[in-house]
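1. Any chance you can model this:
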Amino acid sequence: MEIRPFTIDVPQPVLDDLRERLARTRWPSEPESDGWARGTELATVRRLAAYWADGYDWRAQEARLNRLQHVVATVDGREVHAIHERAVRPDAPALLLLHGWADSFHRYDHVVDLLTGRDPAVGPDAIVFDVVVPSLPGFDYSEQPDAGTFSGTQSAEVVASLMAGLGYHRYLVHGGDWGSVVAQEVARAHPDQVAGLHLTDVPFPNLFLVDRETASDAEQAMFAAIDAWSANHGGYVAIQSTRPLTLSYGLSDSPVGLAAWLVDHFAYLSETMPSDDDLLTNVMLYWVGNSVRSSMRLYNEGPDADWGDESGAESWGSADGEADAGWAGEGDDAAWSARLEVPTAFACFPRDIAQPPREYAERFFDVRRFATMPRGGHFAALEEPRLVVDDLRAFAAELDQTAAPTG
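-> I've put the predicted structure just below:
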């Protein structure tokens, strides 16, 4: 595998074009007092756009990102970007961190130094890790796959190949959102390589493997919460699953439109909104790579490829599907519904989409640790980095650091 160093360096004409587009923004006709009821608050987007055009310093953020070691690896003929940071001590366990949507590798910007031990606040006896943070295929600086070949399972093979190419043959995997889906599939395909899974949610498509008539009271409460979320906030899933290209014309052309679409998810899934710099840096990674359309392909292509036929895909925008709706699969897909025996930990944050009870997680995983966090939301590593790091360390200690790399 060809692996080479990579430095983020956005050409100045791209930044000049962005500033011109921001200056030409045509705003929607919407009452200022309407708040967030119908989408991303107009006052918030106006404030972010003004700061983006005159105040936000991309070059400073670029330098911050470049403090970390970036690499590009060629996997199956396509480039995959990743952060690869070694721990301050040799022979540290390896840790693979997987982001989702509407975030990016930037989700983990505030945890890398804590996990590697480079942050001065990390004590000498703390467990430290070699950290790998890929951009999933189609995101940021990773090339998108060929048409019709984009799924959680296929993304898992890409990141597993990346880890092998970097010399890691046993490692921990952490993920949230689509990152939890990809993490699950890495463990399913390579259980000998994954020493443990650490997830912030039970992968969303697992919902469709459960016959609700067999669900416990706590599981029924979770299903009801997800149904309510789908009705009030899940429209983006249906759109990105069915008409992603139509949406992408606007988001690829308008930086304000892109920011509004992405920031909306941080607003209702975070207990404490990330800083303006963090929000805009995440948006910038989508903008400069023009990757919003390719990032949506997991919604449009991923479910059919991984979890069943088109009859199952009809339920992708809601939580009303049943186990026989196509998601459980038949034949080759039946293995997807098998329980994973890789040791697994969950760190559940109160502002996430729903709060899964432990018995629900145990349907799919060998749950060794199940922590309910005091605060935080869906993008936990960005919002509450120390809570995520502390729980990862606690899980690694319970596993007796069996994830030590061999290469």
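
2. make it CA atoms for all contacts and neighbour counts henceforth
-> OK.

3. Strands along this structure, start to end?
-> Along the chain, counting by DSSP state E, strands occupy 3-6, 70-75, 78-85, 94-98, 130-134, 171-175, 194-199, 343-348, 366-372.

4. what's the closest non-adjacent residue to residue 103?
-> Closest residue to residue 103 apart from its sequence neighbours, by Cα to Cα, 6 or more residues apart in numbering: residue 282 at 6.4 Å.

5. separation between the one you found and residue 337?
-> For residue 282, the distance to residue 337 (Cα to Cα, to the nearest Å) stands at 33 Å.

6. Now for the residue nearest to residue 103, how many residues are close by?
-> 21 (other Cα atoms under 10 Å).

7. what residues are up against it?
-> By Cα atoms under 8 Å, 6 or more residues apart in numbering, residue 282 lies in contact with 103, 104, 106.

8. Next, format these as JSON lines and append neighbour count and distance to residue 96.
-> As requested, these are exported to JSON lines (neighbours: other Cα atoms under 10 Å; distance: Cα to Cα, whole Å):
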{"residue": "103", "neighbour count": "24", "distance to residue 96": "16"}
{"residue": "104", "neighbour count": "23", "distance to residue 96": "14"}
{"residue": "106", "neighbour count": "22", "distance to residue 96": "14"}
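
9. Of all the strands of the chain, which one is nearest residue 245?
-> Checking the strands of the chain against residue 245 by Cα to Cα gives strand 78-85 as the closest, at 22.5 Å.

10. Just the residues contacting the closest one, thanks.
-> So strand 78-85 is contacted by 68-74, 112, 116, 130-137, 140-145, 162 (Cα under 8 Å, 6+ apart).

11. Can you tell me which residue is spatially central in the chain?
-> Geometric centre of the chain, nearest residue: residue 100, 1.7 Å, by Cα atoms, centre = their mean.

12. Let me know the distance separating residue 373 from residue 225.
-> Plainly put, residue 373 is 18 Å away from residue 225 if you go by Cα to Cα.

13. Residue 188 too?
-> Counting by Cα to Cα, the gap from residue 188 to residue 225 is 28 Å.

14. How about residue 270?
-> In terms of Cα to Cα, residue 270 sits 17 Å off from residue 225.

15. Of those two, which one has the most company?
-> More crowded of residue 270 and residue 225, by other Cα under 10 Å: residue 270, with 23 against 17.

16. Now that one: closest residue in space, sequence neighbours ignored.
-> Leaving aside its sequence neighbours, residue 270 sits nearest to residue 377 (Cα to Cα, 6+ apart; 4.5 Å).

17. same check, this time on residue 82
-> Using Cα to Cα, 6+ apart, the closest residue to residue 82 is residue 134 (3.9 Å).

18. want to put them side by side, so please do this one too:
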Amino acid sequence: MSDTIRDFQIDIPQSALDDLNTRIDMTRWPDPEPVGDWSQGIPLDYVQKVADYWRDSYDWRRCEDMLNQYPHHMTEIDGIDIHFMHILSPEATARPLIMTHGWPGSIIEFMDVIGPLTDPVSYGGKAKDAYHLVVPSLPGYGFSGKPTETGWGVERIAKAWDILMLRLGYDRYFAQGGDWGALVTSAIGVQNQGHCAGIHINLVVAGAPPEEVLQNPTPDEQSSLARFGAYQTQGGGYAEIQRTKPQTLGFGLADSPVGQMAWILEKFQGWSDGATTPDDSFDRDRLLDNIMLYWINNTGASSARLYRESFGSPDFEPVHLATGCSIFPNEIVVPSRRWAEQRFKNLRYWGEPSKGGHFAAMEVPKLFLHEVRSCFGGMDL
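-> Here you go, the predicted model:
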């Protein structure tokens, strides 16, 4: 294994963009849904509107320029090329922070918070809130390499992230994540190899509710249990497919850009805060930026495979490392503090923002920034 860090620039050939347009033009559409809502999935009319915009108005080169304003690198860890952005703060007192995305997100989720986190003074903030940011792409996602063997679950990724931070010269750092990024970050806390000083997560996976929650739930806990029950019966089918047969799913996602787009966009509607369509909560170009990282890198199957690798692993081992949790109201799982404390034994920060959902850094960046700063502001390296 080489510990070399190579510079990397995003430069997608025009032939790939031409191929995308051809495939959009050749889409064979399904019949329209027989209902007037999203209960059977993403509606035909909405997908066609977004596809038309993608084909005729969307500008990938704008996204490419936006991404390339930051330093990108590659390094091999445990046989896999890991892509990451490394953005240094101008502040001498800045502290290192690794931030991890999930599915169906990407590094695009963090575009609106990179500037305020690395250079808070330029955004009206305080120098004490500055961070040196490391923003990797998960294995099998974005520009990172795709595992060719089994075993790349969240625990292995957590170990890789610790190696990455040490390789960059950070022997003490903080870690943050949502979705799979939250599980990777929690695994960093479980492993507690002596380098991470504290974690912040905005998807709090705490295991089964404790007996006192089941026997005597508060109104908020009753709502949380009902919400998760509805997710399991009506919203979790995608996860079961990706957990059990990611390869089969991958054939459709690799061949059809509209299929890949629909598979992702549905979640940006269901997991945002009160959106009728994803456009109500997110900029359409930003949504397509995120989808493009899946399409141009052909990661439909490789990203789904993380579900196969990670479900059923010991995700609920106790975390004794200093932890902060932010519970955005439209998150998939919204445990109470006493529920979370059964797993996170050193809970230093607990935040309940007024709005936002699963993609908080992208949907409500100002609230997300407040949560991250409030959490790590109370922790020392």
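
19. Is it possible to get TSV of the contacts of residue 282 of structure 1 that adds distance to residue 120 of structure 1?
-> Listed next are the contacts of residue 282 of structure 1 as TSV, based on distance: Cα to Cα, whole Å:
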residue	distance to residue 120 of structure 1
103	27
104	26
106	21
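
20. So which of those residues are in helices?
-> Judged by DSSP state H, helices contain none of these.

21. Across to structure 2, which of those hold up?
-> Shared with structure 2 under both residues aligned by TM-score structural alignment, their matches' Cα atoms under 8 Å, the contacts from those are 103, 104, 106.

22. Give the aligned equivalent of the second one in structure 2.
-> In the superposition onto structure 2, residue 104 of structure 1 corresponds to residue 106 when matched by TM-score structural alignment.

23. I figured that match hits residue 137, correct?
-> Yes - Residue 106 of structure 2 is in contact with residue 137 according to Cα atoms under 8 Å; the separation is 6.8 Å.

24. Next one: the equivalent of residue 370 of structure 2 over in structure 1 relative to residue 269 of structure 1, how far apart?
-> Taking TM-score structural alignment for the superposition, residue 370 of structure 2 sits opposite residue 390 in structure 1. With distances taken as Cα to Cα, residue 390 of structure 1 is found 21 Å from residue 269 of structure 1.

25. Comparing these two, which shows the higher neighbour count?
-> Neighbour totals were compared for residue 390 of structure 1 and residue 269, and residue 269 leads with 19 against 15 (other Cα under 10 Å).

26. Could you pull up the contacting residues of the closest residue to residue 361 of structure 1 other than its chain neighbours?
-> Leaving out its chain neighbours, the residue that sits closest to residue 361 of structure 1 by Cα to Cα, 6+ apart is residue 202, at 6.3 Å. Neighbour list for residue 202 of structure 1: 180, 356, 361 [criterion: Cα under 8 Å, 6+ apart].

27. Which residue in structure 2 aligns with the second one?
-> Going back to what we said before, that points to residue 356 of structure 1. Using TM-score structural alignment, the equivalent of residue 356 of structure 1 in structure 2 is residue 335.

28. tally of neighbours for its match?
-> Neighbour number of residue 335 of structure 2 under other Cα under 10 Å is 25.

29. So it sits against residue 221, correct?
-> Yes - between residue 335 of structure 2 and residue 221 there is a contact under Cα under 8 Å: 7.0 Å.

30. Residue 64 of structure 1 and residue 160 of structure 1, how far apart?
-> 27 Å.

31. more crowded one of the two?
-> A count of neighbours by other Cα under 10 Å puts residue 160 above the other of residue 64 of structure 1 and residue 160, at 24 against 11.

32. That one contacts residue 186, correct?
-> Yes - Residue 160 of structure 1 lies in contact with residue 186 (Cα under 8 Å); the separation is 6.5 Å.

33. Count the neighbours of the equivalent of residue 196 of structure 1 over in structure 2 for me.
-> Aligning on TM-score structural alignment places residue 196 of structure 1 opposite residue 198 in structure 2. Per other Cα under 10 Å, the neighbour tally for residue 198 of structure 2 reads 28.

34. Leaving out the residues flanking it, which one is nearest to residue 198 of structure 2?
-> Distance criterion Cα to Cα, 6+ apart; nearest residue to residue 198 of structure 2, sequence neighbours excluded, is residue 322 at 4.7 Å.

35. give the contact list for the corresponding residue of structure 1 for the one you found.
-> Aligned counterpart of residue 322 of structure 2 in structure 1: residue 343 (TM-score structural alignment). Residues near residue 343 of structure 1 by Cα under 8 Å, 6+ apart: 195, 196, 197, 365, 366, 367, 368.

36. do you know how far residue 217 of structure 1 is from residue 223 of structure 1?
-> 10 Å.

37. could you pull out the helices for the stretch 201-350 of structure 2?
-> 211-215, 219-230, 237-244, 246-255, 257-270, 284-295, 300-310, 337-340 (DSSP state H, counting those that start in this stretch).

38. Out of these, indicate the one that is most buried.
-> Stretch with highest mean neighbour count among the helices of the stretch 201-350 of structure 2: helix 300-310 (a mean of 23; mean count of other Cα atoms under 10 Å).

39. okay, the angle between that one and helix 246-255?
-> Per axes from the mean of the first three to the mean of the last three Cα atoms, to 10 degrees, the angle that helix 300-310 of structure 2 makes with helix 246-255 is 160 degrees.

40. helices or strands up against helix 300-310 of structure 2?
-> On a contact count with 3 or more Cα pairs under 8 Å, 6 or more residues apart in numbering; DSSP states H and E, helix 300-310 of structure 2 meets helix 154-167, helix 237-244, helix 246-255.

41. Give me the mean distance between the shortest one and structure 1.
-> Helix 237-244 of structure 2, aligned to structure 1 and superposed, deviates on average by 1.0 Å (mean Cα distance after the TM-score superposition for structure 1).

42. on that earlier part again, please report how far the residue nearest to residue 82 of structure 1 lies from residue 156 of structure 1.
-> Taken as Cα to Cα, the span from residue 134 of structure 1 to residue 156 of structure 1 is 11 Å.

43. neighbour count winner among those two?
-> Set residue 134 of structure 1 next to residue 156 and count neighbours by other Cα under 10 Å: residue 134 wins out with 28 against 25.
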